[in-house]
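Chemist: coordinates only, sequence not included:
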């Protein structure tokens, strides 16, 4: 942690499938594909999409919508646009372009990283398994398993029976760092029912597992006069499935090091205040969502609260044992 900035880690649970599209139709197995990392081909949500939806929702919460929520340029009459006021919680936290009352722009006090998959749910014959990889753990600053190199599923179970991840059948091996990774995930607020059902696969397999298990839906436009499907209006689109665990960071700058128009920033006086303003978007994310296809049951994202008490794996395991004993009696 620095006096100039502080990074806050966040984990979100997808309550619905999430579709953040590439902006147009493409040739392939689906018409509307989602954004992927250009190198690993693993789906992600760009930081710009996250920042934009946060700005809109914080503007709603602070009753600054729509003026301070959009692109910020006034109309031809000079009305509207960002207020550019050092007292405005939206303009100071998220920044603004050159406006009618400002000679220069301001980058804002909060910076958003891309949103990466932390744990990806996959259907198996033993029920859902949340899969990750060493690189996805490294992005979140978690322990990196050194033995997860062979083509296998590394998890707590030591069963010799192979396990299917969708269409892929892999042997199962014991994960020596399971307890340590489980404890770190618990600190981030990952639900307990997921902590016992996660596995690690090598980086070279993770993108294949994810891309072959995305949710794909088919939609068609309906003619309002006939109530029947429009001819030639059938299209398909993909999305991150429900119950995907996502990770991102928000870097909050210290307001005392910045000025707007030679005036001190009054909307926030420290890094924690900047972060608290960002967090005002969380209830809206859970109910209004992020990305497209919101009218088709997609987009809701619940931001999980970190466990300040950081229960250790041994305590969680003891609680599970107690529940099992109670169930038997």
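Modeler: Right, received. Where do you want to start? Predicted model only: the values in this text are computed from it and were never measured.
Chemist: make it CA atoms for all contacts and neighbour counts henceforth
Modeler: Will do.
Chemist: got a list of what residue 268 touches?
Modeler: Residues near residue 268 by C-alpha atoms under 8 Å, 6 or more residues apart in numbering: 89, 255, 274.
Chemist: which residues does the last one contact?
Modeler: Remark: with contacts taken as C-alpha under 8 Å, 6+ apart, residue 274 is in contact with 93, 109-110, 252-253, 268.
Chemist: who wins for most neighbours among those residues?
Modeler: Counting neighbours by other C-alpha atoms under 10 Å, residue 93 comes out on top of the contacts of residue 274 with 28 neighbours.
Chemist: I figured that one was touching residue 109, is that so?
Modeler: Yes. Applying C-alpha atoms under 8 Å, one finds residue 93 in contact with residue 109, separated by 4.6 Å.
Chemist: Okay, the spatially most central residue of the chain and residue 260: tell me how far apart.
Modeler: Taking C-alpha atoms, centre = their mean, the centroid of the chain lies closest to residue 246, which sits 3.9 Å from it. With distances defined as C-alpha to C-alpha, to the nearest Å, the gap from residue 246 to residue 260 amounts to 34 Å.
Chemist: now the strands: where do they sit in the stretch 151-300 of the chain?
Modeler: 153-155, 163-165, 168-170, 172-174, 198-200, 215-222, 229-239, 245-253, 259-260, 263-264 (DSSP state E, counting those that start in this stretch).
Chemist: With distance to residue 31 as extra columns, can I get the ones you listed in a markdown table?
Modeler: Below are those laid out as a markdown table (distance: least, C-alpha to C-alpha, whole Å):
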| stretch | distance to residue 31 |
| --- | --- |
| strand 153-155 | 32 |
| strand 163-165 | 25 |
| strand 168-170 | 25 |
| strand 172-174 | 36 |
| strand 198-200 | 31 |
| strand 215-222 | 10 |
| strand 229-239 | 5 |
| strand 245-253 | 24 |
| strand 259-260 | 45 |
| strand 263-264 | 49 |
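Chemist: for comparison:
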């Protein structure tokens, strides 16, 4: 059982295809979705694999400080993410499925709005509780729009070709301001996005949200051109589904004490008498070594799946 956990936000910079295999529906290669809600997600195994790959790409001599000790990042991959041979023992890091938090939809005003729904926000609150995070702001539980939002037209929100008459919500305003300070990194280059997030989050009814995340994903047609004829090769026309840029997902990184006490060489960095402290050392290793930009999903060679990572910081007391 995990001892400590932290939320990690994933901000999609380029369209993300976390595929679920081929399908007989309208899209040949759809994205992964929750079975019971049909909301997009990224499987925990995929999340873990992408994070592990990011750590393995560090140079062999790259060092970080963990538990006040210098260590090479790659020396601890086996202990934290697990050995290549699973029979040697489990890793000390686990990951939940990456769930959808905010989904971008074209808006008549303000370019686009981030949409969410009461179901998603309740799940977000529950997941933060698992990580020991107590929200200092109440989570809105009804549809609404922020007073003075950039995406409103005559007190209405027009998304794609649909018009929504939503009440103003000061609670959503307070929550959006809280969220904007935690989802995005603190650099000045994110000032524009923080301000937009404070203004342009819209809570839709659950059913309307489900329709948008099913019908407003990006679907791209791919072809293969024959070098001999200059035309599409037979059977080489297919469609792929992507989560659009600016989508915001989150996952929980879960840490346990190390599972391989026989590895004394590398244990010394993470080892602690208290199991919770040892798990905290594992989490410190992950947080310190996590790159700010990683690649997730398919089609890396055509620039897809570039994702910015940000570990949620604790509120200052």
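Modeler: Right, received. Where do you want to start? Everything quoted here is computed from the prediction, not taken from an experiment.
Chemist: Can you list which of the contacts of residue 268 of the first structure are found in helices?
Modeler: 89, 274 (DSSP state H).
Chemist: and which of the contacts of residue 268 of the first structure is nearest residue 43 of the first structure?
Modeler: Nearest to residue 43 of the first structure among the contacts of residue 268 of the first structure: residue 274, at 28.7 Å, using C-alpha to C-alpha.
Chemist: how about residue 290 of the second structure, what does it touch?
Modeler: For residue 290 of the second structure, the contact set (C-alpha under 8 Å, 6+ apart) comprises 51, 54-55.
Chemist: Recalculate using a threshold of 7 Å.
Modeler: Listed by C-alpha atoms under 7 Å, 6 or more residues apart in numbering, residue 290 of the second structure has no contact partners.
Chemist: of the contacts of residue 274 of the first structure, closest to residue 175 of the first structure?
Modeler: residue 252 (35.4 Å).
Chemist: Just give the closest residue to whatever residue of the second structure lines up with the closest one, not the sequence neighbours.
Modeler: Mapped onto the second structure by TM-score structural alignment, residue 252 of the first structure lines up with residue 255. Leaving aside its sequence neighbours, residue 255 of the second structure sits nearest to residue 93 (C-alpha to C-alpha, 6 or more residues apart in numbering; 4.8 Å).
Chemist: coming back round to it: for the strands of the stretch 151-300 of the first structure, which one sits closest to residue 129 of the first structure?
Modeler: Comparing those by C-alpha to C-alpha, strand 198-200 comes nearest, at 5.6 Å.
Chemist: Identify whichever of the strands of the stretch 151-300 of the first structure lies nearest to residue 35 of the first structure.
Modeler: Checking those against residue 35 of the first structure by C-alpha to C-alpha gives strand 229-239 as the closest, at 9.7 Å.
Chemist: Read off where that closest one ends up in the second structure.
Modeler: Going by TM-score structural alignment, strand 229-239 of the first structure sits over residues 232-242 in the second structure.
Chemist: Please work out which residues outside that stretch touch it.
Modeler: Stretch 232-242 of the second structure is contacted from outside by 15-17, 27-31, 217-226, using C-alpha under 7 Å, 6+ apart.
Chemist: PyMOL command for the buried members of these?
Modeler: What follows is the PyMOL syntax for the buried subset of the contacts of stretch 232-242 of the second structure, where burial is set by 16 or more other C-alpha atoms under 10 Å:
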select buried, resi 15+16+17+27+28+29+30+31+217+218+219
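Chemist: ok, residue 108 of the first structure to residue 258 of the first structure distance?
Modeler: For residue 108 of the first structure, the distance to residue 258 of the first structure equals 9 Å [C-alpha to C-alpha].
Chemist: How about residue 109 of the first structure?
Modeler: Remark: distance between residue 109 of the first structure and residue 258 of the first structure (C-alpha to C-alpha) = 9 Å.
Chemist: which residues in the stretch 1-150 of the first structure form helices?
Modeler: Ranges of helices in the stretch 1-150 of the first structure, per DSSP state H, counting those that start in this stretch, are 47-61, 89-94, 134-139.
Chemist: Now the first one: buried residues?
Modeler: By neighbour count on 16+ other C-alpha under 10 Å, the buried set for helix 47-61 of the first structure is 47, 49-61.
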